[in-house]
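> What follows is a predicted structure for the sequence shown.
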Amino acid sequence: MSDNQSKVKANGIALIPFLVFVGIYLGAGIYLDKVKHAEMAFYQLPAPVAAFAGIVVAFFLLKGTINEKFESFVEGCGNSDIIIMCVIYLLAGAFAAVSKAMGGVDSTVNLGLTLIPVQYITAGLFVIAGFISIATGTSVGAIAALGPIAVGVATKAGLSMPLTLAAVCGGAMFGDNLSVISDTTIAATRTQGCEMRDKFRVNIFIAAPAAIITIVLLLIFGHPTTIPAMQAYDYNLIKVLPYIFVLVLALAGMNVFAVLTGGIVLSGAIGLIYGNLGFLTFGQQIFEGFKGMIDIFILSMLTGGLANMVTKAGGIQFLLDGIQKVIKGKKSAEIGIAALVSLTDAAVANNTVAIIINGPIAKELCEKYKVDPRRSASLLDTFSCVFQGLIPYGAQMLILLSFTKGAVSPGQVIPLLWYQQLLVVSAIISIFVPFADGIIKKTPWNWEEKITQ
C-alpha cells in the first residue's frame, strides 16, 4: 500500500465515502438512542450496511470508469490480509461456539468460583472474567456468562454492586485486549502485519501492571460485608482444556489456523465423549460460530474494498498529510495512533470497527516514523478496548447493567472502572518509557521486508 501511496496525489474529496460510512453508523446510533430510546441503539444498524452506503457514494464520487472502480473495490476486498483476517474470524467463532456448547464456559466460571475464597470474590470476579475473555476471545461473552452470577453474589455478600460490575467489566476488557482469538487482536495484527504472539508479548507488559494494581484495589475495597456460605459448583477440568490448548499453542507460535482447528476438534471430541454434542450438533455448532462472525466478516471485506478505493483516489494521503503536520516523530506518531482509534471507538461504539478503520492509517504512520508494527498493533487494541469498556453506550456496559434491571446506572460504574483508567496511564507511560518493548529490542522490525496491504 505504501509504495503505491507515494505515487498518489492527496485528495480530500476522496475521504467523503469514508465519512459517509462513519456518519451513517454514528448518526443512526445517536438517533435511535436519543430520539427512539431504542435498546442497544448503536447496534441496531448493522455496520456492513453503513459501509455499503459509503461504497455506493465512492462509486458515484470518485474518478474513473465503473469497471476501474469495481476492480479497485474487489482488489481491496480480496487483499490477502483481509482474507486471512476473515478466515481467522470464522475459525475463532467456531471454536468459541463449540467450546461453549460442550460446557466449557460454564466449567470455567464454576471452577473459578470454587477455587477463589469468598472473601476475595470481587477480585476473583475480575480474574475469572479475564480468563473467560482471554479463552473465548470476547468481552461481551464473558460479561454475558459471568454478569448474572456476579449480581447474585454481590447481593448475597453485601458487596457494592457498582464495584462488582466494574470488576467484571474490567476483567472482560483485560482478556479481550490480550486474547489471541479476539476479533480486535485479529484485526490489529493483520492490519499491521505482525504476529499475534508478538503483539501479546508487547501488550502484556502494558496490561499486567494495570491488572495487578486493580486486583490489589479490589482486594482492599471489595471485601463483602457478610461471608455467604460456600456453594458447590459443578465443573469439569477436561472441559477447560481446549481454552488452555489454544492459548498455549498460539503463544508458542504455532500457525493460528492449526491452533484454532485443533481447538475446534478437541472441544468437539470432549463434547461427544461427555454427551453434550452429537456428530450433527457438533457440525451445527461450528456453523453457528461461523454465522456469529458474519457481520465482522462482511464488514472487513467491505471496508477493505472501500479503503482501497479511497487510498487510490488520494484520500488516505490527504489524511496523512494533515496528521503529519502535528506529528514530529516516533512518540507523537504513537500518540496519534492511540488518539485516532480512541476517538473512533467513542464515535462508533465498536472496538473492532475502530481498529479496521484506523489500521491502514496506523500502518502508514508506522512506515513513515519507524514505529514497530507490534507496538502499533498493541496501541490499536489497547486504546480501543479502553474506550469500549468505558463508554456508557457500548455493548459491554449495556449488557452488564441489564442484569441489574435498572438498579445501577452507568454513572455509578464508570468512576469505578479502575482497570480501564489504569490501562490508559500504563499505555501512555509506555510510549515515553519503553518498558514494554523487550521483544522489540531483541528482534528489531525488518523494514526491508515490509508487508504491503
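That came through, no problem.
> For the rest of this, base every contact and every neighbour count on C-alpha atoms.
Will do.
> If we ignore the residues flanking it in sequence, what's nearest Ile294?
Nearest non-adjacent residue to Ile294, counting by CA to CA, 6 or more residues apart in numbering: Leu90, 8.0 Å away.
> Next up, a structure to set beside the first:
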Amino acid sequence: MSEKKKGSIIGLMPLIVFLTLYLATGFVSGSFDNMPLMIGISIACFVAFLLQKPGEEKVSFTDKVTIFCKGGGDDTLILMVIIFLLAGAFYSVANNMHAVDSIVNIGLTILPTRMLLPGLFLIGCVLSFSMGTSMGTVSALMPVAVDLAAKTGVNVALIGGVVVGSAMFGDNLSFISDTTIAATRTQEVSMKDKFRANFLMVLPAVIINLVLLSFVPMGKEVAAQVYDFNVINILPYAVIIVLSLIGMNVIPVMGLGILSGLVIGMMHGDFNLLESLGILHEGMTWMEDMSLIAVLVGGMVALMKYFGGIDYLLEKLTNKTKSARGGELSIAALVSLLDISTTNNTISIIAAGPIARNIADAQGIDRRRVASILDLFSSAFNGLLPYAGQLLVAGGLAGISPTAIMPYVWYCLLMLASGVLFIVIGFPKQFGSSK
C-alpha cells in the first residue's frame, strides 16, 4: 500500500506572510492601498524561495526557480494573461470609439433611475453566462459601469461590485465556463444536471441581490429623457454576446470584438489606422501589473504545492468527515481554501475534485450536488479576493483599489450564504441528502 502523501504547514508560509502583511498594513495605516499588491506578492514569492522540506534533502535554488517558472507558465495562467491584455485593448478601443457612451446612454434612456443597478447586474449575468468567462465580462462591462457611476453619482466601488458579482454568476453557471467543465468532469456528471442543481442553489442570491440593488439611492437624480447614442457603436458588445452564445472561444470572441470596434471607430473618424495602434498599445499597458501578478502568484503556488502547503490543506479538511452534511461542508471548505490559496477557481476545482468525489461516494452524496458545491464556492471566493483576476481588472479599469470594491460584491457574499443554507437544510432532496 502506498504511503499517503503528507502535507506541511511550512508550505503555506508564503500565503500566511502575504495575508498577514497585507492585512496588518491595511489595519495599521487605515488603508489597504498602502501595500501595493505587486510588492506584497513579491515578498511572498521571496518567502517561497526560502522554503525547504524538513528532514529531507535540501532543494537547490536552481530547482526552485524551475518549479516557480513552470507554475508561472501554467497554461491557465498564460490564458489569463492573454485575457488581461485583450481586456485592456477592448476597453481602450470601446472608449475611443464611444461604444461605452452609447451603451450607457441606451441604458439611461430605457431604464428608470432606480432600475439602473439591477439592470446592469442582469446584463452582466446574461453576458457572463453567454461568454463563460468572468474576466471577459468584467473587461466588457466595467468601462460602462465607470461611466454610469460618473453620470449618476453612484459610488464607483459599489458599481464595480455589481459588475464583478454578475461576472461570477456566469463563471459559476455557464455551460462553456472552465469551472463548469472541471466540476462536471471530476464528478462525472452532465452539465445539464449540474446546472439544474446549481441554479436552484444561487437563485435566492440572485433575487435578494436584485432587491437590494433596487433600493440603492442614486447620488444624482437622472431625469427621464432620451440620451444621445449610436446603435452602431454598441456592435462590439453585440459581437461578443452573439459569438459567445454560439460557443466560440473567448480569445477569438474578444479579438473580433476589438476588430469590430476598430473598424467602426475608423469609419466614424474617431481615429485613423496609425492612431488605432497606439490605442491598442495603451489599453494593453494598463494591464501589465495585473498580468505580472498572475504569473508571480502561479509560481508562488507551485512552490507552495511542492513543499506540502496544498496537501496540508487537504489533510486538515478531510480527515474527520462522518456525515453527508459534514462531507458537503468539508468539500465547500476545501475548495474555498484552495481558491483563496491559488486565486484560480478552475485549478481549485481540479485539485479538490477527486477528493470530493471520494467523500461523496463514502457519504452517499449525489455527485451533481458536489459539482454544484465545488463550482459555487470557488466562484464566490474568486469574486471576493482582492488579489484575484476579477477584482484586479475591475480595480484597474476603474482606477481604484481592488480592496475598495471587495465589500460591495454582494452577489458573491449572498452566494456563500445561500450555498451554506442549502447544505444545512439538504435541499433540493433530489440532488442528494444531507444527514
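Perfect, thanks for sending it. Computed from a prediction, not measured in an experiment: that's the story for all the values here.
> isn't the residue nearest to Ile294 of the first structure right next to Asp295, touching?
No - counting by CA atoms under 8 Å, Asp295 is not a contact partner of Leu90 of the first structure; they are 10.8 Å apart.
> Compare these two (neighbour count), which wins?
Neighbour count, other CA atoms under 10 Å: between Leu90 of the first structure and Asp295, Leu90 has more, with 22 against 13.
> so is that one in a helix, a strand, or just coil?
Secondary structure, DSSP: H, G, I helix; E, B strand; the rest coil: Leu90 of the first structure is helix.
> contacting residues for the aligned partner of it in the second structure?
Using TM-score structural alignment as the criterion, Leu90 of the first structure maps onto Leu85 of the second structure. By CA atoms under 8 Å, 6 or more residues apart in numbering, the contact set of Leu85 of the second structure is 283-285, 287-288, 291.
> Tell me which of these fall in strands.
In strands, defined here by DSSP state E, there are no members of these.
> ok, of those, which one's closest to Gly11 of the second structure?
For the contacts of Leu85 of the second structure, the closest approach to Gly11 of the second structure (CA to CA) belongs to Ser291, at 24.3 Å.
> For Val202 of the second structure, pull up the helix or strand it's in.
Val202 of the second structure belongs to helix 191-214 when assigned by DSSP states H and E.
> need the next SSE after that helix, C-terminal direction.
With secondary structure assigned by DSSP H and E, helix 191-214 of the second structure is succeeded by helix 235-245.
> ok, residues contacting that following helix?
For helix 235-245 of the second structure, using CA under 8 Å, 6+ apart, the contacting residues are 94, 99, 127, 130-132, 140, 250, 253-254, 256-258, 260-261.
> Buried members of those into ChimeraX, please.
Buried residues among the contacts of helix 235-245 of the second structure (16 or more other CA atoms under 10 Å), as a ChimeraX selection:
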select :94,99,127,130,131,132,140,250,253,254,256,257,258,260,261
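> wait, which of the contacts of helix 235-245 of the second structure is closest to Ile181 of the second structure?
Ile181 of the second structure lies nearest to Gly132 out of the contacts of helix 235-245 of the second structure, by CA to CA, at 10.4 Å.
> Counting neighbours, which bits of the helix or strand Met397 of the first structure falls within end up buried?
Here Met397 of the first structure sits within helix 395-402, counting by DSSP H and E. Within helix 395-402 of the first structure, the residues scored as buried using 16+ other CA under 10 Å are 395-401.
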